[in-house]
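> Here is my input, please return the structure:
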Amino acid sequence: MRGQGGANAGHTVIVEDKKYVLHLFPSGILWPGKQNIISNGVVLDPISLCEEITTLEGQGIVINPEKLLISDRAHLVLPLHRELDAAREAKLGDKKIGTTKRGIGPAYADKANRQGIRLADAIRPEKLRELLEIRVPEANATLEPLGLETFTVDGIIDAITPALERLRPHIADIIPVVHKAWKAKETILFEGAQGTFLDIDFGTYPFVTSSNTTSGGCTTGTGLPPLAIEAVVGVCKAYTTRVGSGPFPTDNEDLANYLHGLGREFGATTGRARSCGWLDTVLLRYSCMVNGVTGLAITCLDGLDERDTIQICTHYEIDGEKHEFPPADRDAWDRIVPVYETLPGWKEDTTSCNTWGDLPENAKAYLTRLSELSGAPISHVGIGPGRDQTILVEQSAG
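Below is the predicted model of the structure:
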């Protein structure tokens, strides 16, 4: 189940040596026998979703209503939202957020302003027209003075109707479906779309996305209650990355150049090179708290295989004071001095390790230290993109 975000997310998944790039789909779409759901918390561009369906079908993935359901309460991302996204970034100038300009923020703004269009309304032609006749003139009043593209009601209807018709068989009230599965004790996997520090409440505001990317968003975004969540896996790279604008205390150009030279850390959605830095356990510690992380999945450990030494940010100094948690004051981010602890590298190839015991001693020491600093146990270690390159720590260590 996907419960928040939109097509601004990009997940690269490797299955049997085949590469798939997903934006709106949960990754379970790649496996047979799995019911996939795009839930009410997602903002959905119907054109983009149909393009993604076409791409996956071209790769041999069968997509039918038995495999994919879409909540009739999901809000639409319209062509005008993309243009409003560009307008906002243009007005912000050098203070821009660094969005993917896919209309996500404006779509969520319409949702909060109670003028969004949900799928249940969009598949009723008369209702769709009625709602667009209210929204389109308002959008044009913003776009026209900036010299940006304006829209007509008929133009938007013509653009999205073929996609809506293609999606119609998949649109349903998902709440009874997921509650039936939960009551039957079936396994349900919630898949988040962005990192904790892009969360609208807990992230590096205002350089955030427009939804709750933390574990709490899984419940409000899907209609399942909080007590349905039995475990929270916090997925974290062995170093820190950021794409787009916003504060990044541990940003390190040398490490970024090294990782980019390996062909790593380019955005799956935008292709933009990500900024890279040493692992920031101030952010990690806070993430584990607000998400209730029960196990950390540390990925991309192999990206550090050739480093002589590895640094870990243990806390911040702001105006001479020690801080173990990130500040809410947006100006304080400019005054952060990260404090590092240096550990020896392992200088060994980890990509063929099968168990925790196979990992180099210095790699295990690094992971153990991350666990101590974050306050959460390590549950998985990723040492490559392949499905067989994920070590299940409890099984292999016990």
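> For the rest of this, base every contact and every neighbour count on C-alpha atoms.
Fine.
> check contacts around Gly293.
Residue 293: Val, not Gly. Applying C-alpha atoms under 8 Å, 6 or more residues apart in numbering to Val293 gives the contacts 231-234, 287, 376.
> Next up, the contacts around His380.
Here His380 is in contact with 295-299, 390-393 (criterion: C-alpha under 8 Å, 6+ apart).
> run this one through as well so I can compare:
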Amino acid sequence: MPVTAIVGAQWGDEGKGKITDLLAQEADVVIRFQGGNNAGHTVVNQHGTFKLHLVPSGIFNPDALCVLGPGCVVDLAFLCRELADLERSGISTANLRVSDRAHLIMPWHIALDRLDERERGRKKLGTTGMGVGPAYSDKVGRHGIQVYEVRDPKSFRARVKRELATKNAILERFGDAPLDDEKVADGVLAAAAKLGDRIVDTLPLVESALAKDARVLLEGQLGAMRDLDWGIYPYVTSSNPLAGGASVGAGIPPRKITRVIGVVKAYSTAVGEGPFPTELRGEEATALRERAHEYGATTGRPRRVGWFDAVAARHAHRLNAFTELAVTKLDVLDVYDRIPFCASYELDGKRTSDMPTTLVLERARPCYETLEGWSTAITGVTERRALPPKAVAYLDRIAETVGAPVGMIGVGPERAATLL
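Next up is the predicted model:
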């Protein structure tokens, strides 16, 4: 069976949780391969509506092993609360495992994240304030603490005391209250005790699944335009949400990944700062945002909205080689007679379909073509052949400009409202 990577092909919030939840019903293993609880994957199924932040979207299949891979950064206390919320809703979380090589988000990472955003002022990045960036910074700077270290409380407490001496100096320098090393250590160790034997070496589990030809899903967080290397730096996440990052972050040999699904909305959205060429403003933006309920699953912030940007999606395809696209929220466009569609940018008097670097992108103007809308409700459609011809033409234009075929189509928020 193929190993399938599910990757965001825009700025994040594309509907990866919905696609993962759908495919996970027939999966054996689902692995989150990067990011932390800055993610907000909304899933609507027969159990209700859920906003998952750390837990893989395969958790609703009781037969699937769900893994937080070594590429993730994990706030153990937050994870325990999320698991408890799921259990209260009747969802078994017994099959969740946390890689002992993942890095911990510590309370000082959250404090430093919020401090950094505050000090950036008008040039803030728009982070979720969950400590994800500082945790990855410590990982790269070799100051990070891996999950396995909680197994030796004495050594762990010494690490916390040593690291916190430096972090507290920074916090106090900017007028913030220092953290108490004993309280910090107590909180993390208490959460680790609740997780117990869910903290494991995940490589043997993954290796065994591959040897059995199991069905494996790799779930990414955010999207290509927020990739640390290929996104709109510095307005990016601190990890690599591309299919290439899935290999490292999950512990999967690259050649095992044979299916890569790029998830896009039928229009564009973004949370956070940075250039967003097709962004709408004023009443037009409000109308689209309200119709689509575009508010961040993690922060509740209103999302920036715009028309479909084929340059951005094609950029993602060039980096991931999508075997197919999943186009979500096509039904949101039901009410439009005519739909602007960005197939290229104008930059310094010339047209381009290549993605420029961030400062150059800020000067880019979207070049729109106008596609005909279908002006009829498609919510409730259960077969692709029942879609209006103009909706099919819109999907065909996405496939043509991005360079990958459309494999799945979302016509509503529910798991079942997906055309295959």
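> Which contacts among the contacts of Val293 of structure 1 does structure 2 share?
Contacts from these that recur in structure 2, judged by both residues aligned by TM-score structural alignment, their matches' C-alpha atoms under 8 Å, are 231-234, 376.
> If you count residues, where's the longest helix of structure 1?
helix 125-143 (DSSP state H).
> That helix: average distance to aligned residues in structure 2?
Following superposition, helix 125-143 of structure 1 is found to deviate from structure 2 by 1.1 Å on average (mean C-alpha distance after the TM-score superposition for structure 1).
> residues in structure 2 aligned with that helix?
Mapped onto structure 2 using TM-score structural alignment, helix 125-143 of structure 1 covers residues 153-171.
> got the contact list for that stretch?
Taking C-alpha under 8 Å, 6+ apart as the rule, stretch 153-171 of structure 2 contacts 108, 111-112, 115, 143, 145, 149-150, 177-179, 181-182, 184-185, 189.
> Grab the nearest non-local neighbour of the counterpart of Asn362 of structure 1 in structure 2.
When structure 2 is aligned by TM-score structural alignment, Asn362 of structure 1 is paired with Lys390. Of all residues not flanking Lys390 of structure 2 in the chain, Trp374 sits nearest, at 5.3 Å (C-alpha to C-alpha, 6 or more residues apart in numbering).
> quick one: that neighbour from Thr418 of structure 2, how far?
18 Å (C-alpha to C-alpha, to the nearest Å).
> Could you check which of those two is surrounded by more residues?
Under the neighbour definition other C-alpha atoms under 10 Å, Trp374 of structure 2 and Thr418 were set side by side, and Thr418 has more, 25 against 22.
> That one matches what in structure 1?
Using TM-score structural alignment, Thr418 of structure 2 lines up with Thr390 in structure 1.
> quick one, what contacts that match?
Contacts of Thr390 of structure 1 by C-alpha under 8 Å, 6+ apart are 354, 380-384.
> and with 7 Å instead?
In this structure, Thr390 of structure 1 makes contact with 380-383, judged by C-alpha atoms under 7 Å, 6 or more residues apart in numbering.
> Same check on His315 of structure 1?
Applying C-alpha under 7 Å, 6+ apart, the residues near His315 of structure 1 are 282, 322-324, 338-339.
> For Ile298 of structure 1, what is the corresponding residue in structure 2?
Match for Ile298 of structure 1 (TM-score structural alignment): Val327.
> Same question for Gly41 of structure 1.
Going residue by residue (TM-score structural alignment), Gly41 of structure 1 aligns to Gly71.
> Kindly report the same for Lys185 of structure 1.
Checking TM-score structural alignment: Lys185 of structure 1 goes with Asp213.
> Okay, strands next: where are they in the stretch 1-150 of structure 1?
Using DSSP state E, counting those that start in this stretch, the strands of the stretch 1-150 of structure 1 run over 11-15, 18-22, 36-38, 43-44, 68-71, 75-76.
> between the ones you listed, which gets nearest to Thr55 of structure 1?
Nearest to Thr55 of structure 1, of all the strands of the stretch 1-150 of structure 1, is strand 18-22, at 9.2 Å by C-alpha to C-alpha.
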